[in-house]
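1. return a 3D structure for these sequence lines:
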Amino acid sequence: MKKKYALVTGASRGIGKAIALKLAADLNYNILLNYNFSEEAALEAKQLIEATGVSCELIQFDVKETEQVKTKLQIWAQINPEAIIEVVVNNAGITSDGLFLWVKPEDWHSVINTSLNGFFNVTQPLLKNMLTNRYGRIINIVSLSGLKGKAGQVNYSAAKGAVIAATKALAQEIGKRKVTVNAVAPGFIVSDMTAGVDENELKKLVPLNRFGEAEEVAELVCFLASKKASYITGEVININGGLYS
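-> I've put the predicted structure just below:
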């Protein structure tokens, strides 16, 4: 029997870490945990995940580097011929905020490349096996910014908006093979990305009057990764406390 894995990108901390833990604890998936910079944080996450009774392996790559991602995934597959990746969660993303008039080209490209090209670089090499096995879950972590738009985040909004469109299109292509593709769009979530904002002021905009927790996003992702969500594909599901619908 194949050993079943879920790959979560950018999973050493924050939402990605919470998702990896939830997939391990609730769905009993072994975790392939991607990180780029922080090995120490990744090792801490690995320890927590393995405490749930599954195995966790670390895989380091920068999602925006096409050949690096392809090579690392190929090497891992060769070393683990008994493994199958059933779930892919494209969580890795970065922000580099600023008014569009003053955005530097490198800040535009790095944000776009991480979210959009990262989705392509990670998902495409793993898709063939999902289609062959006639089962898979692809879940893209997008953003309220990709749906509503946000001043000062034209690059991030463009990146996440593009991933939303890609989610819908890919779902149309591969649904017959029982591979679903969905997106989760968080609003204000307590994480590194919101560490510098004024939570007390911004939560006034949210009908539920608080920021969300990473674990709440993880609950939604875990549902979409489960067999319970077999008839859901091509969807973008908001999790924002009623801020936008």
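
2. can we go C-alpha only for contacts and neighbour counts from here?
-> Will do.

3. which helices and strands does whichever helix in the chain runs longest pack with?
-> Ranked by residue count under DSSP state H, the longest helix found in the chain is helix 154-174. Helices and strands touching helix 154-174, by 3 or more C-alpha pairs under 8 Å, 6 or more residues apart in numbering; DSSP states H and E, are helix 105-112, helix 144-148, strand 179-186.

4. following up with a second sequence; could you model it the same way so I can compare the two?
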Amino acid sequence: MLVLALDTSTPAVTAGVVVIRPPHELIAELEAGRPARPARVLAQHTVVDPLAHAEKLMPLVTAALAEAGHTVRDLDAVVVGVGPGPFTGLRVGMVTAAALGDALDIPVHGVPGHDGLARSLQPLPGALLVVTDARRREVYVSGYAADGRRVLGPAVVAPAALPDLLAGSGLTPTRVAGAGTGLIADLDLPVLTPPADAPAIGLVEAAATPLLTGALPGPLVPLYLRRPDATVPGARKSVLGR
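-> This is a model prediction of the structure:
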């Protein structure tokens, strides 16, 4: 199964082409005592530009497909990161994924970006905290048990309030990962560095079960975690007090 992975939930714009290995191949590898991941990245292209998601994404898709030796017609599914992230960036990735799915008549699965990052780091060495920059002196956080289950978040919180959030959740992370780790340095947790192909392989592996079973994907729901800055103007007030 050939899958296109898209993520625009952070300043990094990513497009990757990933192949999911059939179950019998995985079973054979495991029975032979060889570690095996359910997915393999054929190509991944990333550009860091927080102001050019719309301009960069499709050229990255084209480049990744070309490097992998495929075209969009070869795709069996699309997986897209649904956040948490800012309104504009998320909208670009999710609208692009939905448009490709509609045009090619293939399923589109949404995966929280923190889940994808945590999945790329499995097997986890212990409880994990994933942190990304939410701007406005806040961070997006998600917590994962050692078995990979998300048990906290995603939530948006000020770094100073994070210890109280963790205490209330009962999670005691032993590692931290994500682009926002520098913003919570006071927690003094060891940092896990994701593999280079983390965005693509993590998102696809997080969606591997519904992809392989042919489950009908649910609606794409963005994890903004904040109301948009732009709002509908209210009724004009009369200067005459009427």
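
5. got a TM-score for the pair?
-> Overlay of the two chains. TM-score (TM-score structural alignment, normalised by the length of structure 2): 0.38; 149 aligned residues with a C-alpha RMSD of 5.7 Å.

6. if we can go back for a sec, list the buried ones in the longest helix of structure 1?
-> 154-164, 166-168, 170-171, 174 (16 or more other C-alpha atoms under 10 Å).

7. and the nearest residue to Val111 of structure 2 once chain neighbours are set aside, how many neighbours?
-> Excluding the flanking residues, the one nearest Val111 of structure 2 by C-alpha to C-alpha, 6 or more residues apart in numbering is Gly81, at 5.0 Å. Using other C-alpha atoms under 10 Å, Gly81 of structure 2 is surrounded by 32 other residues.

8. got it, and Thr132 of structure 1?
-> By other C-alpha under 10 Å, 10 other residues sit near Thr132 of structure 1.

9. from Ile174 of structure 1, how far out is it?
-> 11 Å (C-alpha to C-alpha, to the nearest Å).

10. and for Ser157 of structure 1?
-> For Ser157 of structure 1 relative to Ile174 of structure 1 (C-alpha to C-alpha), the value is 26 Å.

11. repeat that for Phe223 of structure 1.
-> Taking C-alpha to C-alpha, one finds Phe223 of structure 1 at 20 Å from Ile174 of structure 1.

12. quick one: Ala54 of structure 2 and Val92 touch, right?
-> Yes: using C-alpha atoms under 8 Å, Ala54 of structure 2 is in contact with Val92, at 5.8 Å.

13. more neighbours: the two, which one.
-> Val92 (20 against 16).

14. other SSEs contacting the longest helix anywhere in structure 2?
-> In structure 2, assigned by DSSP H, the helix with the most residues is helix 87-104. For helix 87-104 of structure 2, the packing partners by 3+ C-alpha pairs under 8 Å, 6+ apart come out as strand 2-7, helix 53-68, strand 77-81, strand 108-111.

15. so which bits of that helix are buried?
-> For helix 87-104 of structure 2, using 16+ other C-alpha under 10 Å, the buried residues are 87-94, 96-98, 100-101.

16. of those, closest to Val41 of structure 2?
-> Ala97 (18.2 Å; C-alpha to C-alpha).
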